[in-house]
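Student: what's the 3D shape of this:
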Amino acid sequence: MLNAHNNQSISDLYESVRKAIKSDSIAILNEKLNQIDKIELLFLQNYNKRKNEGVFFTQKYIADYIISQTLTEFLNSRIKKINLTSLEEIKSLTQNDYKSILNLINTTLICDPSCGSGVFLLSYIDIVFNLLQEICPGDEIETLERGIIKNIYGYDINEDSIKLCILKLLRRLSNLKSVNLLNMLSILESHIIVKDVIIDPPTLKFGLLVGNPPYGNILDNSLKQKLRTENVFVNDIYCIFILKALEWNDGMIGFLIPKSFLLRQGYVRFRNQLLLKANLLKIIDIGPNL
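Tutor: This is a model prediction of the structure:
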């Protein structure tokens, strides 16, 4: 009963927010947006498919760290003569460097292929919008904010997670002067969608792929057999996400994954495939207590 009630609450809240946006009912919209955290907490407590779907919650500080590291390496790889060790160092660059960074960010697509309720996408918005305040001319900030939002994509197999992700993004954007929420709703509903990327891969190429892929030996045998014909390592779904992400990426990937692949004998084939296909820049052990 709890789970059914929770799912209905997410759907009800989502539809209420959509109606408030379409009718331009600001007071109702704010009231509904303030209910998101409570409903998300219930969803996480009662979501009994999490283990079967390999879903694990990511804390915001970890998402912030992965976004910062990945974006730093991406900027270094695309802009000549900068060698950042952190995003904080951007403030010491030249005006020409600022322009190069802003142009790159404005044209870079970012995707979380297992986005859940959106912690990585929200982290990206927070970090990049803060960066705009530091280096962007005031009269260009609003245009760049709109462009960045249009570059965000997220996929997940769980419909309630997708609705929560859109709700949380709308809440984050609701106070921006630059944003028409009705337009943003349309964009988010076309970019943040229910999708199993292993079965139905994206057709776009993303400059940044980030997230916390599902873990575990959870695929059914028929899909495993299909992936084996593609020479894909299938022992753990996160390994499949990594190898497939390399096909959708034309820049940098930053994933939170188990470290089982580093030492275990059963992952030798995966390690060989990964080293053959990817240029590994960093492997960071963030500890066991997540």
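Student: okay, CA-based contacts and neighbour counts for the rest of this
Tutor: Fine.
Student: what sits up against stretch 3-20?
Tutor: Contact with stretch 3-20 is made by 26, 28-29, 32-33, 39, 42-43, 46-48, 160, 163-164, 167, 185, as judged by CA atoms under 8 Å, 6 or more residues apart in numbering.
Student: over to stretch 201-212?
Tutor: With contact meaning CA under 8 Å, 6+ apart, stretch 201-212 is reached by 56, 58, 63, 66-67, 70-71, 74, 108-115, 120, 245, 248-257.
Student: can you give me the buried ones in the host helix or strand of residue 100?
Tutor: Assessed by DSSP states H and E, residue 100 sits inside helix 95-106. Judged by neighbour count using 16 or more other CA atoms under 10 Å, the buried positions of helix 95-106 are 97-98, 100-102, 104-106.
Student: now for residue 165, how many residues are close by?
Tutor: Using other CA atoms under 10 Å, residue 165 has 26 other residues around it.
Student: now the other sequence, so there's something to compare against:
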Amino acid sequence: ENSIKYAQLFLNRMIFIYFAESTGKMPRRIFQKDILKILGTVMIFGESTHLIYDIIMRVFDKLDKGSDDSVKIFGFNGELFNERFPALISFKDLRDESYFKNIFNKSTIKVRPELDNESKKIFKVHKGKINPIIKNLLILGSFDFRTEINVNILGHIFEQSISDIEILKGDKKQGKRKKEGIYYTPEFVTGFICKNTIIPFLSKKGVNSISHLIQEYNEDIEELEEKVNKIKILDPACGSGAFLLKAIEILVEIKKEIIDFKNFRRRFKITVSESVKKSPRSRKTEEVIYESFQKFNEIEEIRDIIQNNIYGVDLNEESVEITKLSIFFKICKKNEKLLTLKDMIKCGDSLIENLDITPKAFDWKKNFSEIFENRKFDVIIGNPPWGAEFNNRKKQHLKKIYNRVSFRTVNSFKMFIERSLSLLSPNGSFGFIVPNGIIEMPDYSDVRRLILDFSSNIKIIDMGDDIFEDVNYPSSIITFSMASLKPDSIQLKDLKLYNREQLSTYELERENFKTIRIEDLDDKLRFKVNELDFLEDFTCLIEDKYYVIFGVKVYQT
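Tutor: Here you go, the predicted structure:
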């Protein structure tokens, strides 16, 4: 467990360094030059030396505290660099590639990146004896991390690392993704869910576009600004942070539009004063107005959002660390320390609060006391685990806690919905991607009843079975708002015929939902939809999508 922990911490730090170098936040090739210099001195290497590792550890220490050496290094501090590696951990300078034969054989990389010419010459002198870890670090350092890494790539790194970790732990038969129900969510899904929860919560009329939101508050934009500053958003199964990062993007965009609107309003006042008033007194007023224009600082706004608006919990320690790394990318700024994220992004079991049941039990009121002192969370979003497996003791405990959704089948996604309802503020917004059995499977009638009892503005999109890579499982997006009055209808959209590529460019916000009245549900809370009407509304003719030609006819042979 410790080996895996420090291997991941090492890689997270290295990826951050490469990113910071590529984006001008710190000097370029901060340790690569030292590595090549030492590699060029053949005589100082031995079978047991770890000089390159020692160089990297010194760089880590400088990035924590800062350094005024010949190359000045700013101390970023924060959680990423302040933990020291145990003395027993290192990697050797020389290591034959055959030592890593198993890893190379299992690698899925088809085209292996090459070293630059300078590095190749030095490696050639050592006749293939240099540790492949060093070679890979130098190759990574040659990438442009401004354009070649984003949250989607990090998500795939996360997926692959989970698979690698389960193999390292000797858990080959039962993958962690299967046991804990972990699947990385595509960006078009996170975008739709975040827009259709965050914006409607801020709106008085339930709009779901930023432009309409600004128009709605044009008489009192400060009220919207205050609501944005106070909003509390949670992902109770945050994975690699895809939903939280998308939520940050949307809040940043809203804040920018608010500032633009306020500046436009001030500019309009100036124009009016220039056309109506010509006295020296009016010119003085104009100068004051000009000085009050706000400048939009994206990094500072992101830092403010992370400190005040965004919260995440995950059972998986590895995914929590990748979420933090993704956020560090967002807030990394030259000569400015990193934030401490331990109060916002936490590791724990979102479903269980009893330490007698699991050591990862998570007490919500204790861990997020400042939230529950005032209210609850305003928006809950995410992709909860589906069908996560529990031992019998844990299963019996969960059935008692989540009795509203466990009388038919125990499924983790249903319990996450019940837990989320208990964490949402009275007018809060909710958005998950879940199995599409929630639409009409008898086993999920309990969670449908729960949703209908406590919510309104329910929207469901049947996404079919081609959302997640390497996973053939039908899924649906569901969004709703908490409400004391039961809804009289829900909105349904069927996109089962679309594949992943088509869905990634489809405008999910398009208003072609089917309205289903609650009275049109049968006794198992399944939808009694007229199939012909349904087909007419949500499908298209084959000839509209494909060019149809005749093949060989039987009677012509």
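Student: rewinding a little: what subset of the contacts of stretch 201-212 of structure 1 is buried?
Tutor: Counted by 16+ other CA under 10 Å, those give 58, 63, 66-67, 70-71, 74, 108-115, 120, 245, 248-257 as buried.
Student: and those residues, which of them are in helices?
Tutor: 63, 66-67, 70-71, 74, 120, 245, 248 (DSSP state H).
Student: so what corresponds to residue 444 of structure 2 in structure 1?
Tutor: Using TM-score structural alignment as the criterion, residue 444 of structure 2 maps onto residue 267 of structure 1.
Student: that match touches residue 261, doesn't it?
Tutor: Yes. Counting by CA atoms under 8 Å, residue 267 of structure 1 touches residue 261, with 5.3 Å between them.
Student: would it be right to say that residue 209 of structure 1 lies in a strand?
Tutor: Yes. Looking at residue 209 of structure 1 with DSSP: H, G, I helix; E, B strand; the rest coil, it is inside a strand.
Student: next one: it relative to residue 229 of structure 1, how far apart?
Tutor: Remark: distance between residue 209 of structure 1 and residue 229 of structure 1 (CA to CA, to the nearest Å) = 25 Å.
Student: of these two, who's got more company?
Tutor: Each of residue 209 of structure 1 and residue 229 has its neighbours counted (other CA under 10 Å); residue 209 has more, 26 against 8.
Student: how near is the more buried one to residue 116 of structure 1?
Tutor: Taken as CA to CA, the span from residue 209 of structure 1 to residue 116 of structure 1 is 14 Å.
Student: what does residue 130 of structure 1 give?
Tutor: 23 Å.
Student: swap in residue 236 of structure 1?
Tutor: Going from residue 236 of structure 1 to residue 116 of structure 1 by CA to CA gives 19 Å.
Student: for residue 260 of structure 1, same thing?
Tutor: Relative to residue 116 of structure 1, residue 260 of structure 1 is positioned 23 Å away (CA to CA).
Student: do the same with residue 286 of structure 1
Tutor: Plainly put, residue 286 of structure 1 is 21 Å away from residue 116 of structure 1 if you go by CA to CA.
Student: number of nearby residues for residue 84 of structure 1?
Tutor: Residue 84 of structure 1 has 14 nearby residues by other CA under 10 Å.
Student: so it belongs to a helix, correct?
Tutor: No. With three-state DSSP as the criterion, residue 84 of structure 1 is assigned coil and is not in a helix.
Student: so who does it touch?
Tutor: Contacts for residue 84 of structure 1 (CA under 8 Å, 6+ apart) come out as 72-73, 76, 90.
Student: translate it into the numbering of structure 2.
Tutor: Residue 84 of structure 1 maps onto residue 207 in structure 2, by TM-score structural alignment.
Student: before we move on, what about residue 277 of structure 1?
Tutor: Aligned against structure 2 by TM-score structural alignment, residue 277 of structure 1 finds its counterpart in residue 454.
Student: cool, residue 253 of structure 1 as well?
Tutor: Alignment note: residue 253 of structure 1 maps to residue 430 in structure 2; criterion TM-score structural alignment.
Student: now its match. Nearest residue, chain neighbours left out?
Tutor: Distances taken as CA to CA, 6 or more residues apart in numbering put residue 380 closest to residue 430 of structure 2, at 4.9 Å, once the chain neighbours are dropped.
Student: quick one: secondary structure of residue 148 of structure 2?
Tutor: From three-state DSSP, the assignment for residue 148 of structure 2 is coil.
Student: how many other residues sit next to it?
Tutor: Per other CA under 10 Å, the neighbour tally for residue 148 of structure 2 reads 9.
Student: distance check, it against residue 154 of structure 2.
Tutor: Taken as CA to CA, the span from residue 148 of structure 2 to residue 154 of structure 2 is 11 Å.
Student: can you check residue 281 of structure 2 too?
Tutor: 57 Å.
Student: and the two? Which one has more around it.
Tutor: Between residue 281 of structure 2 and residue 154, residue 154 has the larger neighbour count (other CA under 10 Å), namely 18 against 9.
Student: please report how far that one lies from residue 9 of structure 2.
Tutor: As judged by CA to CA, residue 154 of structure 2 and residue 9 of structure 2 stand 15 Å apart.
Student: try residue 413 of structure 2
Tutor: On the measure of CA to CA, residue 413 of structure 2 and residue 9 of structure 2 end up 30 Å apart.
Student: what's the answer for residue 379 of structure 2, then?
Tutor: 31 Å.
Student: look at those two and report which has more neighbours.
Tutor: More crowded of residue 379 of structure 2 and residue 9, by other CA under 10 Å: residue 379, with 29 against 20.
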